[in-house]
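Asks: output the structure for:
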Amino acid sequence: MALDRGTLTRADLSEEVHREIGLSRADSAAVVEQVLEHMCLALARGENVKISGFGSFILREKGQRIGRNPKTGVEVPIAPRRVLTFRASQMLRDRIVSGN
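Replies: Have a look, this model is predicted:
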């Protein structure tokens, strides 16, 4: 199970869909892949993804800034970029704290 190794994988998700809903393993894997693909496409289009009770995947635009090479101390420009952040919902945070 996923908790034994500390990481939940796509295979774990599709197996759980198979057990809980009763779809075939192939159909369960296809459902998981379709959901993840839909989320990826939305993020690639610049849309945020919000899953009620779970959290939000939020895209942020970071402007150009000056960084510093830690070895040499030389200033280096860091190009503007888009970053993805995840913000857990309060419900998820509460479940994590309580261990349920």
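
Asks: make it CA atoms for all contacts and neighbour counts henceforth
Replies: OK.

Asks: what's around Val17, how many residues?
Replies: 19 (other CA atoms under 10 Å).

Asks: another for comparison:
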Amino acid sequence: MNKTELVETIAQRTDIAKKDVQSVLDTFEDIAGEIVAKGKDSLTIPGFLKFEQTHRAARTGRNPQTGETIQVPAANAAKVTAGAKLKNRAKTGS
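Replies: You can find the predicted model right below:
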């Protein structure tokens, strides 16, 4: 399911206009992005998802084509963790 399909599904299930659903999802993306970019806090939807920034230390890697060793610099990255309710739904299929 892509974002357009998600907007349509939410609109149908809630009787909210598509443009309003789209606006809410866009705002959610903005807020989650701001929180992850700052790196101080995390955004948690209890039992569902947690969005946070993580730090990856510098390391030595290897080019798979040539076998040459390369230095991979330290970097910040986004981390999304599934909550217990989401994991349970994935296990049970419902």
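
Asks: spatially central residue in structure 2, please.
Replies: Val80 (4.7 Å; CA atoms, centre = their mean).

Asks: quick one: contacts for Ile35 of structure 2?
Replies: Asp41, Ser42, Leu43, Glu52 (CA atoms under 8 Å, 6 or more residues apart in numbering).

Asks: if we can go back for a sec, for the residue nearest to the centre of structure 2, give me its contacts.
Replies: Going by CA under 8 Å, 6+ apart, Val80 of structure 2 touches Leu49, Lys50, Phe51, Glu52.

Asks: preserved in structure 1, out of these?
Replies: Shared with structure 1 under both residues aligned by TM-score structural alignment, their matches' CA atoms under 8 Å, the contacts from those are Leu49, Lys50, Phe51, Glu52.

Asks: make a markdown table out of those and add secondary structure.
Replies: As requested, these are exported to a markdown table (DSSP: H, G, I helix; E, B strand; the rest coil):
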| residue | secondary structure |
| --- | --- |
| Leu49 | strand |
| Lys50 | strand |
| Phe51 | strand |
| Glu52 | strand |
